[in-house]
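1. 3D, please:
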Amino acid sequence: MSLSNDKVKQYRTIGHDLNPVVTIAGKGLTENVLAEIDRALEDHELIKVKVSIIDREARKAAIAEISAKCSAQTIQEIGKVALFFRAAKKPHPKKSNIR
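-> Coordinates of the predicted model:
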């Protein structure tokens, strides 16, 4: 799944105003956290995730794992916050962050 540069720019703009819907902390990336991220992507399509892991390499690995396991595209990484996109199978107009 590859997005055009225009779409990536549009999603970054939308993502600027979003708050993180999931925070990954001490226990790391568990199955429950992945399930919640998957549910949030299905509902909202574009989500922010806060990865509160101190080690930079571990944080990047967790972001890559989220992207792979949830079939989502990483739109942007800034510090400890990552923006992910995955098109919903049945988008709900009131829940979706994509305008």
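2. For the rest of this, base every contact and every neighbour count on C-alpha atoms.
-> Noted.
3. can you map out the helices along this protein?
-> 5-16, 31-44, 56-69 (DSSP state H).
4. so who does the residue positioned nearest the centre of the chain touch?
-> Residue closest to the average C-alpha location in the chain (C-alpha atoms, centre = their mean): residue 84, at 2.8 Å. The contact partners of residue 84, by C-alpha atoms under 8 Å, 6 or more residues apart in numbering, come to 41, 45, 46, 47, 48, 49, 67, 72, 73, 74, 75, 76.
5. Let's see this one next, to set against the first:
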Amino acid sequence: MLKNKQRSYLRSLSNKMDPIFRVGKEGITDNFLKQVDEALEARELIKLAILKNSFYTAREASDAICKELKCDGVQCIGSKFVLYRESKKKPRIELPQV
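-> From the prediction side, this is the model:
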């Protein structure tokens, strides 16, 4: 569980990021979750977008993915959301201590 200071730090890191995945009309499939899981392991912090033809809102998609992959939702704004999970093999992002 992220603290407010840590969440704020991760939001600042994600400001200039572009979404690397988009949730569309097919929704959140097993293959999609596998790709997001691999990206979280490699990058730790990723931004995703919701397409207009999706049946999910950004908050719903973020909650569903976080539940499945045991990651933290950092931010949801409009049709974009940011996820974070510390890498098990090689952590890259050092969170501020609270």
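6. For the closest residue to residue 24 of the first structure other than its chain neighbours, give its distance to residue 81 of the first structure.
-> If the residues on either side of it in the chain are set aside, residue 24 of the first structure comes closest to residue 51, at 4.8 Å by C-alpha to C-alpha, 6 or more residues apart in numbering. Using C-alpha to C-alpha, to the nearest Å, residue 51 of the first structure is found at 6 Å from residue 81 of the first structure.
7. Look up how far residue 52 of the second structure lies from the residue nearest to residue 1 of the second structure when sequence neighbours are not counted.
-> Nearest-residue entry for residue 1 of the second structure: residue 72, 6.9 Å, with adjacent residues in sequence omitted and distances by C-alpha to C-alpha, 6+ apart. Computed as C-alpha to C-alpha, the residue 72 of the second structure to residue 52 of the second structure distance reads 24 Å.
8. And residue 1 of the second structure, by the same measure?
-> From residue 1 of the second structure to residue 52 of the second structure the distance is 30 Å (C-alpha to C-alpha).
9. who's more crowded, those two?
-> residue 52 (12 against 8; other C-alpha atoms under 10 Å).
10. Pull the number of nearby residues for the closest residue to the more buried one other than its chain neighbours.
-> Leaving out its chain neighbours, the residue that sits closest to residue 52 of the second structure by C-alpha to C-alpha, 6+ apart is residue 24, at 7.5 Å. Other residues near residue 24 of the second structure number 15, with proximity taken as other C-alpha under 10 Å.
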